[in-house]
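# Okay, sequence plus prediction incoming.
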Amino acid sequence: MFRFILVCIVVVGFLILSIPILLVEWVIGKFNRRAKDISSLRIVQAVFRCVLKITGSDIQIIGHENVPHDTAVLYIGNHRSFFDILLTYVLCPDLTGYVAKKEMEPIPLLSSWMKYLHCLFLDRKDIKAGMKTILTAIDEAKNGVSICIFPEGTRNKNESELDMLPFHEGSFKIATKSGCPIIPMAITNSAEIFEAHFPKIKPAKVIVEYGKPIYPDQLSKEDKKRLGAYTQETILNMLKKHREDF
C-alpha cells in the first residue's frame, strides 16, 4: 500500500500546490499561447514521470522513432489501465490532447490542467455531443495539436489483453478529416501495475510499442472502410509478439 499512498500524495499534492502555477500559466497564455501550452505539457510530464518512478515498474519503449515530430498525429492505443495515460503522455514530443470521459470534467483542478493540455471530454451517452467532441478534435489536429484516444471506449477488463473490445470507427474521423497519420500504440501488461491487484501498486514489466504511421489515404478502399478494425489488427499483432516476453 505504500506506493499507492505515495502516488496519492504526489497527485493530490501537485493539484493543490499547482493553483498558483495555473494562474501563472494563464498569464503566460495571454501573451504567448504556444509558450503556455508547452510549459503546461512539460510540467505535467514531469509529474507523470515521478509517479511512474514511484511504481518501480520496468518500462520498455519500442518504436518511438516512428512518431513524426513535424505534424500532428492521432495516437490510437489499447486500454487496460489508468496508467496507460501516464505511460504514453510522458512520451508526447509536442502538444497532445487526450480524449477523456465526460465524467472527469467536473473534477476541480484536474479538469483545469486537462483543458490547458487540450484534452477533450467525450459524452459516451450522447451521440450528438460525442460527434461535436470529434469535430473539435479534428480542428485541433488541423491546428497542429496531436490527439490521443483509446477507441475501445473504456478500460478493457477482459481476462486477456489480446481480447480487445471493438474499436469505435467514429474515432478515426479525426485522422481521415484532418489528414493526420495514425500512430498505433500497443501497451502490454500495464494492468499489472494497479488494476490486477487493486488497491495496491506493484512494480511490473510494461512494454509500450509505437507502430509505423498509418496514412489512411494510402490504404486500399476496403481497409479505409474498416480503418478501426485495420488499426486494431495492427495493435493486436504487436501485443501478441510481446506476450511471449511474459
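Alright, I've got the coordinates.
# From now on I want contacts and neighbour counts done on CA atoms only, so please keep to that.
OK.
# Nearest spatial neighbour of Asn158, chain-adjacent residues omitted?
Met164 (7.5 Å; C-alpha to C-alpha, 6 or more residues apart in numbering).
# if I look at that neighbour, how far off is Pro216?
22 Å (C-alpha to C-alpha, to the nearest Å).
# second one coming, line it up with the first:
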Amino acid sequence: MRGLDEVNLYKFGYVLVKGIFRTTYRVEVIGSENVPKDKGVLLCSNHISNFDPPMLGISFPRDVHYMAKEELFKLPVMKQVLLSLNAFPVRRGMSDKQALRQGLKLLKDGEVLGLFPEGTRSKTGELGEGMSGAGFFALRSNAEVVPAAIIGSYRPFSKVKVIIGEPIEMTKLREEKATAKDATEIIMSAIAKLIEKYK
C-alpha cells in the first residue's frame, strides 16, 4: 500500500509525463476497451525505446508496475522516486527470486505488472526473441495476459501508436503445465500480430 505522498507523486508524474508526451508526439491509443478492470494483468509489450515504460504507463487505463535494474536504486533520491512510481528492483542477468515473488504478489493482489519480454531495447526496431520471464509470470499466476505493441520512431511530432490487444487465453497452457518458454512464444506471437496489423 502506497502512502499519500507516494500516491501524489505518482499522479504528479503521470500528469507531467502525459502532458509532455502528448505535446511532443501524436499519441494514438487503440484497444483500451480490452483491459480487464478488476483483475491482475500481466502487460507484455515490445521494447523500442527508453521512452516505452512511460509511454505505456500514460496509455494504459490502470496504474502499471515495472521492474527496474537494481543499479538505479543505489542512489537514495532516485530510489525514492522509482518506488513512488511503482517500480521495484531486479538483478539483471540472473534469477532474482525476490523480484519474482514481488511480481507474483502484485498479480495476485489484482495489480498490473508491465514487462518487456525481450529484456532489452531492440536496436533495429524489429521484434526480438522473448525471455522466459514473461512465460513464468503468465503460468504461475491467474492474471490476464494482455499483449501490447508500441509503434513509432519517437521523433518529435511524429505519431506513436500504442495498441492494447485482447487478453491471451492461458487456461489450457496452465492445465497442461506448459514450459515458460512455450508460454513466452505465444505471448510474443500475439505482440507480433499487433505490430503487423497496425504498423
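In hand now; what should we look at? Computed from a prediction, not measured in an experiment: that's the story for all the values here.
# Superposed, what's their TM-score?
Put the two chains on top of each other and the TM-score (TM-score structural alignment, normalised by the length of the second structure) is 0.87; 197 aligned residues with a C-alpha RMSD of 2.4 Å.
# Trace the residue nearest to Asn158 of the first structure over to the second structure, please.
The equivalent of Met164 of the first structure in the second structure is Leu127 (alignment by TM-score structural alignment).
# Checking its match next. Helix, strand or coil?
Secondary structure, DSSP: H, G, I helix; E, B strand; the rest coil: Leu127 of the second structure is coil.
# And for Leu43 of the second structure?
Under three-state DSSP, Leu43 of the second structure comes out as strand.
# And it? What does it align with in the first structure?
Using TM-score structural alignment, Leu43 of the second structure pairs with Tyr75 in the first structure.
# biggest helix in the first structure by residues?
In the first structure, assigned by DSSP state H, the helix with the most residues is helix 33-55.
# Need the residues that contact it.
3, 6-7, 10-11, 14, 25-26, 28-29, 86-87, 89-90, 94-95, 113, 116-117, 193, 201-203 (C-alpha atoms under 8 Å, 6 or more residues apart in numbering).
# Now list the buried members of those.
Among the contacts of helix 33-55 of the first structure, those classed as buried by 16 or more other C-alpha atoms under 10 Å are 3, 7, 11, 25-26, 28-29, 86-87, 89-90, 94-95, 113, 116-117, 193, 201-203.
# all helices for the first structure, in order.
Under DSSP H, the first structure gives helices at 2-17, 19-31, 33-55, 83-89, 110-116, 127-142, 173-178, 221-225, 227-243.
# ok and the third one relative to helix 2-17, angle-wise?
Using axes from the mean of the first three to the mean of the last three C-alpha atoms, to 10 degrees, the interaxial angle of helix 33-55 of the first structure with respect to helix 2-17 works out to 160 degrees.
# can you pull the contacts of the most centrally placed residue in the second structure?
Centroid-nearest residue in the second structure: Gly114, 2.3 Å away (criterion: C-alpha atoms, centre = their mean). The contact partners of Gly114 of the second structure, by C-alpha under 8 Å, 6+ apart, come to Leu42, Leu43, Cys44, Ser45, Val64, His65, Tyr66, Met67.
# can you pull the contacts of the first one?
Okay, so that is Leu42 of the second structure. Leu42 of the second structure touches Leu107, Val112, Leu113, Gly114, Leu115, Phe137, Ala138, Ala143, Glu144, Val145, Val146, counting by C-alpha under 8 Å, 6+ apart.
# again, only using 7 Å
Val112, Leu113, Gly114, Ala143, Glu144, Val145, Val146 (C-alpha atoms under 7 Å, 6 or more residues apart in numbering).
# Make CSV out of those and add distance to Gly152 of the second structure.
CSV is the format used below for these (distance: C-alpha to C-alpha, whole Å):
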residue, distance to Gly152 of the second structure
Val112, 24
Leu113, 23
Gly114, 19
Ala143, 28
Glu144, 26
Val145, 23
Val146, 20
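# Drop anything exposed from the residues you listed.
Neighbour-count burial (16+ other C-alpha under 10 Å) applied to the contacts of Leu42 of the second structure gives Val112, Leu113, Gly114, Ala143, Glu144, Val145, Val146.
# what's the counterpart of the second one in the first structure?
Taking TM-score structural alignment, the alignment pairs Leu113 of the second structure with Ile147 from the first structure.
# Relative to Thr88 of the first structure, how far out is its match?
Counting by C-alpha to C-alpha, the gap from Ile147 of the first structure to Thr88 of the first structure is 12 Å.
# what do you get for Val12 of the first structure?
21 Å.
# Of these two, give the one with the bigger neighbour count.
Between Val12 of the first structure and Thr88, counting by other C-alpha atoms under 10 Å, Thr88 is the more crowded of the two (20 against 14).
# Phe2 of the first structure and Cys8 of the first structure, how far apart?
Note on Phe2 of the first structure: its distance to Cys8 of the first structure, by C-alpha to C-alpha, is 10 Å.
# which strand of the second structure spans the most residues?
Scanning the second structure for the longest strand, with DSSP state E as the assignment, gives strand 144-151.
# what's that strand aligned against in the first structure?
By TM-score structural alignment, strand 144-151 of the second structure lines up with residues 181-188 in the first structure.
# Other residues contacting the matching stretch?
Contact with stretch 181-188 of the first structure is made by 67, 73-78, 175, 206-215, 231, 235, 238-239, 242, as judged by C-alpha under 7 Å, 6+ apart.
# and it, how far from the chain's centre?
Chain-centre distance of stretch 181-188 of the first structure: 10 Å, with C-alpha atoms, centre = their mean, to the nearest Å.
# Could you do stretch 168-179 of the second structure as well?
Counting by C-alpha atoms, centre = their mean, stretch 168-179 of the second structure is centred 21 Å from the centre of its parent chain.
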